[in-house]
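In: 3D, please:
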Amino acid sequence: MTGLRSVDLDQLADRTGIRVEFYDPDGTRYGFPTFPYQAAPDGLATRRQLRAAGLRPGGHDPVAQILWRHRTNRRVAYLYRLDLAAPKRVATPAQREAIAKALRARRTCGVCEQVKPYYIPRRYGCCLDCHGGH
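Out: Got it, this is the predicted structure:
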């Protein structure tokens, strides 16, 4: 894939001999174009970034990845092309109503049948007031 190279990271390797561990725009080392944390090329975004912009991948596969270390673990975030992203789908009124009904059921006690301002703990099956009374 062309256009995914970072001039700054390429020059760093040429100038100092330092090779950035997770910089592999050609995908030869990791099998997939890979970039270090906060060094993704323009035109690519993570799912979270797409969602914040009101977009979704639109059924397209990721085209690159970001790798970084977090403590002893290696983390990954996949990158999607912005030009292929589609607008987020909006729930229909019937879907929103079904979601509201399901969330209300999670807040309704099975013993006293009161609707609480919190979700009923599944391990008790009743609100905290009813559980404390047993």
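In: For the rest of this, base every contact and every neighbour count on C-alpha atoms.
Out: Will do.
In: May I ask you to name the longest helix in this protein?
Out: helix 93-107 (DSSP state H).
In: and that helix, which residues are buried?
Out: 105-107 (16 or more other C-alpha atoms under 10 Å).
In: Tell me the helix or strand right after it.
Out: helix 128-133 (DSSP states H and E).
In: helices or strands next to that following helix in the packing?
Out: Helix 128-133 sits against no helix or strand, with contacts defined as 3 or more C-alpha pairs under 8 Å, 6 or more residues apart in numbering; DSSP states H and E.
In: To compare with the earlier structure, here is another sequence to fold:
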Amino acid sequence: MSGVRRRYGVMTDRWGWQPTAWEQGGLPTWRYGSAPAGLVTRRQMRALGLAPGGAVPVAQVVWRHRRHEVRAQLWDRSELVPKRTASPAQLVALGKAMAARRWCPSCSRDVGYCIPTSFGQCAECEFPEVMSDAA
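Out: Modelled structure (predicted):
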């Protein structure tokens, strides 16, 4: 980002004066590890069992990875809600759907893995000469 001059220091409603932050894309921005406590990334949010629930990102952090600038949006932890859990009926339906993906239409058996949609059948039916050599 040569030629770009950043003015550091932002006055925010939530955290007051932040001398190490700057405004980028309408959000207060910090370098990696410099953001105020209580803000979480999407991965941290999911690890805590939380979801946005309509909340919008309130800030972001940036860092360099190789030659690229990487950004992660930050949410205020107090605005997040618990993740929804699947009902027993939904779990049964998901189990049936996954079982159907393992069923080969050519040889009519459960092959124990999800059949690739590009094949449309199990590996034994798609490549019989290769599979017979391997056995």
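In: leaving aside the residues next to it on the chain, what's closest to Ala86 of structure 1?
Out: Excluding its sequence neighbours, the residue lying closest to Ala86 of structure 1 (C-alpha to C-alpha, 6 or more residues apart in numbering) is Gly58, at 4.9 Å.
In: Counterpart of that neighbour over in structure 2?
Out: Using TM-score structural alignment, the partner of Gly58 of structure 1 in structure 2 is Gly53.
In: Same check on Arg48 of structure 1?
Out: Matched by TM-score structural alignment, Arg48 of structure 1 corresponds to Arg43 in structure 2.
In: Can you tell me how far that match is from Gly33 of structure 2?
Out: 15 Å (C-alpha to C-alpha, to the nearest Å).
In: Determine the longest strand present in structure 2.
Out: If you go by DSSP state E, structure 2 has its longest strand at strand 68-76.
In: residues of that one that come out buried?
Out: For strand 68-76 of structure 2, burial by neighbour count (16+ other C-alpha under 10 Å) applies to 72-76.
In: name the helices or strands packed onto that strand?
Out: Strand 68-76 of structure 2 packs on strand 39-40, helix 42-47, strand 59-65, going by 3+ C-alpha pairs under 8 Å, 6+ apart.
In: now the angle from it to strand 59-65?
Out: 160 degrees (axes from the mean of the first three to the mean of the last three C-alpha atoms, to 10 degrees).
In: after superposition, how close is strand 68-76 of structure 2 to structure 1?
Out: Its matched residues in structure 1 lie on average 1.3 Å from strand 68-76 of structure 2 after superposition (mean C-alpha distance after the TM-score superposition for structure 1).
In: Check the burial of Tyr32 of structure 2 by counting its neighbours.
Out: The local packing of Tyr32 of structure 2 (other C-alpha atoms under 10 Å) involves 14 other residues.
In: aligned partner of it in structure 1?
Out: Tyr32 of structure 2 maps onto Tyr37 in structure 1, by TM-score structural alignment.
In: Sort out which residues of stretch 57-73 of structure 1 are buried, please.
Out: For stretch 57-73 of structure 1, the neighbour count (16+ other C-alpha under 10 Å) marks 57, 62, 64-68 as buried.
In: what residue of structure 2 takes the place of Arg74 of structure 1?
Out: In structure 2, Arg74 of structure 1 lands on Glu69 (TM-score structural alignment).
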